[in-house]
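Participant: What follows is a predicted protein model with its sequence.
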Amino acid sequence: MTPFYSWRGEDLLLDCHLQPGASRIGFAGLHGERLKIRISAPPVDGKANSMLLAFLAKSFGVSKREVVLVSGQTSRQKRVAISAPRQLPEELAIQRP
């Protein structure tokens, strides 16, 4: 199985499956080969994307401007780039190169 993440230099790329409108926010294991993330914001007017980027920034110890939505603007399947994460959430078991 391919991991849901990859490294591009110091940057971490995450392949995510977003579940907007969830009752609670957080990582929810894997959905196929993607990391499932629950977000309480609805999928309208970019609210779910904004909440996703803020959640990932907090989880990886970076500012919001260091988290970029690479692809999947209007899809549940997203790719996100995190510039030089300062911390890696233990529950994800991400290994540095």
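Facilitator: Cool, got the structure.
Participant: Please make it C-alpha for all contacts and neighbour counts, starting now.
Facilitator: OK.
Participant: And the longest strand seen in the chain, what's buried?
Facilitator: In the chain, assigned by DSSP state E, the strand with the most residues is strand 11-19. Going by neighbour count (16 or more other CA atoms under 10 Å), the buried part of strand 11-19 is 12-19.
Participant: name the helices or strands packed onto it?
Facilitator: Applying 3 or more CA pairs under 8 Å, 6 or more residues apart in numbering; DSSP states H and E, we find strand 11-19 packed against strand 5-8, strand 34-38, strand 77-82.
Participant: out of the ones you listed, nearest to residue 92?
Facilitator: strand 34-38 (8.7 Å; CA to CA).
Participant: Following the chain onward from the closest one, which element is next?
Facilitator: helix 47-60 (DSSP states H and E).
Participant: Below is an additional structure, to be compared with the one above:
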Amino acid sequence: MLRHEAHQGLALDRKMAKKNKVNIVGEVETFNPKKMKSFYGWDGDVLVLNVLGTPSAKKDAIGKPKGTQLKISVKAAPVAGKATDYMVRFLAKEFGVAKNDIEVVFGRMNVNKQLRIKAPTKLPRSIAQLEK
């Protein structure tokens, strides 16, 4: 294949990637969370979730979306990331996955977080309603 043809193919791949909200890194496509218009998005079978956490709440709960974040309250106190660890355990039950299937991308010690949940078997009402 000529170099020009390869360059054209890459340009087409980039256009498709932009349309589908993914980045191309080398030959691997990665999800671009900055282009999410909602509080969640799918990267294959991985659910990417933007979270606004509320520690020290009266009860554990998945709340309503607020802009591009989903409000999630947990009873745990915000001490050295323990509220986030507790949130991961809570969400693992809610999404029907093991706690190791939830990755905290950023925000372990912050109320603003991004989580990646591998192959959830259940969806909370706030997401399930939007999936219909």
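Facilitator: Nice, I can see it. Given the structure is predicted, the values throughout are model-derived calculations rather than measurements.
Participant: In the second structure, which residue range corresponds to stretch 50-69 of the first structure?
Facilitator: Using TM-score structural alignment, stretch 50-69 of the first structure lines up with residues 85-104 of the second structure.
Participant: in the matching stretch, what counts as buried?
Facilitator: Buried residues in stretch 85-104 of the second structure (16+ other CA under 10 Å): 85-92, 94-95, 97, 99, 102.
Participant: which among the residues you listed gets closest to residue 43 of the second structure?
Facilitator: Distances from residue 43 of the second structure to these, taken by CA to CA, are shortest for residue 102, at 13.6 Å.
Participant: what's near enough to touch the residue mapped onto residue 52 of the second structure from the first structure?
Facilitator: Structural alignment (TM-score structural alignment) places residue 52 of the second structure against residue 17 in the first structure. Residue 17 of the first structure sits next to 31, 34-37, 76-78 when contact means CA atoms under 8 Å, 6 or more residues apart in numbering.
Participant: what's the answer for residue 16 of the first structure, then?
Facilitator: Counting by CA under 8 Å, 6+ apart, residue 16 of the first structure makes contact with 4, 34-37, 76-80.
Participant: after superposition, how close is the longest strand of the first structure to the second structure?
Facilitator: Its matched residues in the second structure lie on average 0.3 Å from strand 11-19 of the first structure after superposition (mean CA distance after the TM-score superposition for the first structure).
Participant: So which bit of the second structure is whatever helix or strand comes next after that strand matched to?
Facilitator: Tracing the chain C-terminally past strand 11-19 of the first structure and defining elements by DSSP H and E, one meets strand 26-31 next. Counting by TM-score structural alignment, strand 26-31 of the first structure falls onto residues 61-66 of the second structure.
Participant: residue closest to the middle of the second structure?
Facilitator: residue 48 (1.8 Å; CA atoms, centre = their mean).
Participant: circling back: ok, and the contacts of residue 16 of the first structure in the second structure?
Facilitator: On the basis of both residues aligned by TM-score structural alignment, their matches' CA atoms under 8 Å, what survives of the contacts of residue 16 of the first structure in the second structure is 4, 34-37, 76-80.
Participant: about what we covered before: how far does the longest strand of the first structure sit from the chain's center?
Facilitator: Remark: strand 11-19 of the first structure is offset 4 Å from the chain centroid, using CA atoms, centre = their mean, to the nearest Å.
Participant: Could you check the angle it makes with strand 77-82?
Facilitator: Orientation check (axes from the mean of the first three to the mean of the last three CA atoms, to 10 degrees): strand 11-19 of the first structure against strand 77-82 gives 150 degrees.
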